[in-house]
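# Sharing a model prediction with you, sequence too.
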Amino acid sequence: MRALLTSKVARRGLRPILGLIDQRIERQVRRELTNLRDDRRPLEFFFDGTGRGISRLPSPPHLERTVAELAKVTGDRDGAERNIAQAFRLLVALEALGVGRIAGGTMNICGKLSAVPLLDPPNDDILEIGTLYGMFGTGLIRMMQRAGHDPRLTIVDPLAGEQLQPGTKTTADPTGTPVREAAVRANLALAGEAGTAARIQRGFSEDPEVRAQVSDRSYGVIIVDGDHSAAGVAADLEWAEQIVAPGGIVVLDDFGDPKWPGIKEAFDKHMATDTRLTFLGKVARSGYLRARASG
């Protein structure tokens, strides 16, 4: 009893000190904000080193639209809301802990991380064509695990030190981090054993030798996020037809993005062929397709 009374007295004695600490912290924060406002440099100067703008926070309209699109594609409104929330927290955590960044807008990334497990692919083999820093693959492993899957990730990417995209100027990444296998491995390690076990095949997806190395299985999920030209996407879709499992999911990144018209062009031409892919719909700036059984 004496110890309890002593503890209560001690807490009461600390209250004035804690109050002073809170006031000091508040004054310090106010000074820092004032300094930022008075600085002549734009606010973006302090945040653009991430290569992704000021904030990952989505606007309410963008969030609501993405949830609605995800619910329509997957048929699961509750799951859409839950997965978007989980994916957003995961995205922020990965970019805080990882090396480099995840390319793309917040809602497109969260949409992809959310949609794939909700679409319940037929097996746990995942092929990611184009990875940048491997951070999206890391996030997808985690989201698949949360849905009860045991993902096995294969990555195809040249990992040439810089992000390569035909038709665009090659420049250093805004993060300042070289695009190297070591960075990808560091990020994959954040996903634990499944991340460290991921296969990485360096090279271009249209290279026959690269394809031969990773065409040893049928994939339940294929992420097409490599060469964004019409020819490049067409080649990747043709390859996906050969290696996607019956019922498998093919994700076309940057689908409908006006900056990359070749993606939609290749998609339209491919869907006009005798394809076994069925278009499920679009979430943010990614298109989703499911493969029928052959024949």
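In hand now; what should we look at?
# From now on I want contacts and neighbour counts done on CA atoms only, so please keep to that.
Will do.
# Which residue ranges of this protein form strands?
125-129, 152-157, 199-202, 219-224, 244-253, 277-283, 286-291 (DSSP state E).
# wait, residue 170 sits on residue 162?
Yes: shown here, residue 170 and residue 162 form a contact pair, counting by CA atoms under 8 Å, at 7.1 Å.
# out of the two, which sits in the more crowded spot?
residue 162 (16 against 11; other CA atoms under 10 Å).
# looking at the strands of the chain, which is buried most?
Compared across those, strand 219-224 shows the largest average neighbour count, a mean of 26 (mean count of other CA atoms under 10 Å).
# Contacts for that strand next, please.
116, 121-130, 233, 236-237, 240, 243-253 (CA atoms under 8 Å, 6 or more residues apart in numbering).
# what does stretch 175-195 give?
With CA under 8 Å, 6+ apart as the test, stretch 175-195 has contacts from 49-51, 98-101, 132-135, 137-139, 141-142, 150-153, 159-163, 172-173, 196, 198.
# Buried subset of those residues, written for PyMOL?
If you want just the buried ones from the contacts of stretch 175-195 in PyMOL, going by 16 or more other CA atoms under 10 Å, the selection is:
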select buried, resi 50+98+99+100+101+132+133+134+135+137+138+139+141+142+151+152+153+159+162+163+173+196+198
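# Next up, a structure to set beside the first:
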Amino acid sequence: MAKPPLLLRQALRPVLRTLDARIDRRIRRTVGDRTRTVTELRRTVEELRAEVRSLRAGGAPGPGGPPGTADPAADPVVRATVEAIFGPEGRRDRRVDPDRMRMLAAELADLGDPRGAAPRETVIAHRTLVEVENRGVGRIAGSTPNIVGKLAAVPLLRPPNGEILEIGCLYGLFAGALVRQVMRTGHDYRLTLVDPVAPRQLQGGRELREDASGVPITEALVRSNLALAGVDPERTRLCRGLSGDPGVRAAASDRSYGVVVVDGDHTAEGVAADLEWVETITAPGAVVVLDDYGARQWPGVKEATDRHLKRGDGRLEWIGRVATSAFLRAR
């Protein structure tokens, strides 16, 4: 094949150099893109490997966290463990809703909290609930806000002495937790329980269905639970029977109580009778707790309490409400 004329070759040389340069740039750019693609793929593979290592170690990367940062809540073993310790099987759910706990602390502060201790007392009361309930046999009746509210309020309201009366004790676990809270006030304690100790709860003269815990109530179990909670048996007495029984009232009326929990007969008539009795056995400044006040399933508690206070001729005065418990103060 004949070579192009010299003049033509000279004329085409700049064009060929330009084409060669463009081709060279295109090749370099393509190779660079491929290199970047390979680098990105390698980085992705390393991230996936790190995530697998993290999962094997006990959790997925936390939200927004670097690979390898474990989030324990993502581990099914951790979830199952938390469920077993705090979950609702055989009782109410004891896991914490942060918003509800903040609301609970605010309700407690409304009772009177000049030291700003309500958030602290809320957390401590929840710890006490979980520890005592898990240590004992049976359960503490009520929702977590209801129980935490009652326990946390006692140190905040500063009862005048450590004489405690609980009307209706179920398995004795709440009484054990309450003793701890009274001790936080600096008072020594003595505990009086009034309860028929029937195998199943009694309400309005009838026996309720089997308890959610599946455990029958016995006096031996109540006393064992109190001991497991750290309550001194020498400081405890059980007046066995209904709060309206004359013999029970006579046995329990020999003290001026600083803390009284009314959690027995939830009918309006039963609560009214208990309040009349409480008027006569409380020390000045005593804290009186009405359990299940405002609870939809127990309208008699609120009805009787409101009617008693509306009369205005007794010693008991309204302090406030936390969750489904009302708090009164004895003049």
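Nice, thanks for sending it over. What you see is a predicted model, and the numbers here were worked out from it, not measured in a lab.
# related to what we said a few turns ago, need the strands of the first structure in TSV (columns: distance to residue 5 of the first structure).
Converted to TSV, these look like this (distance: least, CA to CA, whole Å):
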stretch	distance to residue 5 of the first structure
strand 125-129	60
strand 152-157	57
strand 199-202	61
strand 219-224	62
strand 244-253	63
strand 277-283	59
strand 286-291	61
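# Which of the ones you listed sits closest to residue 209 of the first structure?
strand 199-202 (10.1 Å; CA to CA).
# Which parts of the second structure are helices?
According to DSSP state H, the second structure carries its helices in the segments 6-57, 76-86, 98-112, 118-135, 144-157, 173-183, 219-228, 246-252, 268-281, 299-311.
# Columns distance to residue 319 of the second structure on top of those helices, output as CSV?
As requested, the helices of the second structure are exported to CSV (distance: least, CA to CA, whole Å):
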stretch, distance to residue 319 of the second structure
helix 6-57, 51
helix 76-86, 31
helix 98-112, 6
helix 118-135, 15
helix 144-157, 9
helix 173-183, 18
helix 219-228, 29
helix 246-252, 25
helix 268-281, 15
helix 299-311, 11
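# looking at the ones you listed, which is closest to residue 329 of the second structure?
helix 144-157 (9.1 Å).
# for the closest one, which positions count as buried?
By 16+ other CA under 10 Å, the buried positions in helix 144-157 of the second structure come out as 144-157.
# Residue 309 of the second structure -> the first structure?
Using TM-score structural alignment, the equivalent of residue 309 of the second structure in the first structure is residue 271.
# What sits closest to that match if chain neighbours are left out?
Excluding the flanking residues, the one nearest residue 271 of the first structure by CA to CA, 6 or more residues apart in numbering is residue 277, at 7.6 Å.
# Report the contact partners of the one you found.
Applying CA under 8 Å, 6+ apart to residue 277 of the first structure gives the contacts 241, 271, 289-292.
# Report the two of those residues separated the most.
Using CA to CA, the two most remote members of the contacts of residue 277 of the first structure are 271 and 292, lying 13.3 Å apart.
# and the two? which has more neighbours close in?
Just comparing residue 271 of the first structure and residue 292: by other CA under 10 Å the higher neighbour count belongs to residue 292, 17 against 14.
# Residue 247 of the first structure versus that one, what's the distance?
6 Å (CA to CA, to the nearest Å).
# With residue 155 of the first structure instead?
Residue 155 of the first structure is 21 Å from residue 247 of the first structure, where distance means CA to CA.
# same question, residue 191 of the first structure
Note on residue 191 of the first structure: its distance to residue 247 of the first structure, by CA to CA, is 26 Å.
# now do residue 67 of the first structure
23 Å.
# can you check residue 158 of the first structure too?
29 Å.
# just residue 125 of the first structure next, same as before
In this view, residue 125 of the first structure and residue 247 of the first structure are 13 Å apart by CA to CA.
# Repeat that for residue 156 of the first structure.
22 Å.
# Could you report the neighbour count for residue 237 of the first structure?
20.
# So it sits against residue 268, correct?
No: the criterion here is CA under 8 Å, and residue 237 of the first structure misses it with residue 268 at 11.1 Å.
# What is the aligned counterpart of residue 241 of the first structure in the second structure?
By TM-score structural alignment, residue 241 of the first structure lines up with residue 279.
# and that match, how many residues sit next to it?
15.
# Skipping its backbone neighbours, what lies nearest it in space?
In this structure, residue 279 of the second structure finds its nearest non-sequential neighbour in residue 315, 6.2 Å apart by CA to CA, 6+ apart.
# The one you found touches residue 331, doesn't it?
Yes: the pair residue 315 of the second structure / residue 331 is scored as a contact, 5.0 Å apart, by CA under 8 Å.
# ok, now how distant is residue 7 of the first structure from residue 17 of the first structure?
Per CA to CA, residue 7 of the first structure is found 16 Å from residue 17 of the first structure.
# Could you pull up the residues touching the residue nearest in space to the middle of the first structure?
Residue closest to the mean C-alpha point of the first structure, counted by CA atoms, centre = their mean, is residue 136 at 3.6 Å. With contacts defined as CA under 8 Å, 6+ apart, the neighbours of residue 136 of the first structure are 102, 109, 113.
# Could you tell me how many residues sit around the aligned partner of residue 186 of the first structure in the second structure?
By TM-score structural alignment, residue 186 of the first structure lines up with residue 224 in the second structure. Using other CA under 10 Å, residue 224 of the second structure has 19 other residues around it.
# and if you look at the one 4 residues further on?
For residue 228 of the second structure, the number of neighbouring residues by other CA under 10 Å comes to 17.
# With residue 65 of the first structure instead?
Residue 65 of the first structure: 14 neighbours (other CA under 10 Å).
# Please apply the same query to residue 250 of the second structure.
Look at residue 250 of the second structure: counted by other CA under 10 Å, it has 10 neighbours.
# Distance-wise, check it relative to residue 295 of the second structure.
When residue 250 of the second structure is compared with residue 295 of the second structure (using CA to CA), they lie 31 Å apart.
# what does residue 242 of the second structure give?
Distance of residue 242 of the second structure to residue 295 of the second structure, computed by CA to CA: 22 Å.
# of those two, who's got more company?
residue 242 (20 against 14).
# Trace that one over to the first structure, please.
Under TM-score structural alignment, residue 242 of the second structure pairs with residue 204 in the first structure.
# next one: residue 195 of the second structure
Residue 195 of the second structure maps onto residue 157 in the first structure, by TM-score structural alignment.
# Same question for residue 256 of the second structure.
By TM-score structural alignment, residue 256 of the second structure lines up with residue 218 in the first structure.
# tell me the contacts of that match?
Residue 218 of the first structure sits in contact with 125, 243-245, where contact means CA under 8 Å, 6+ apart.
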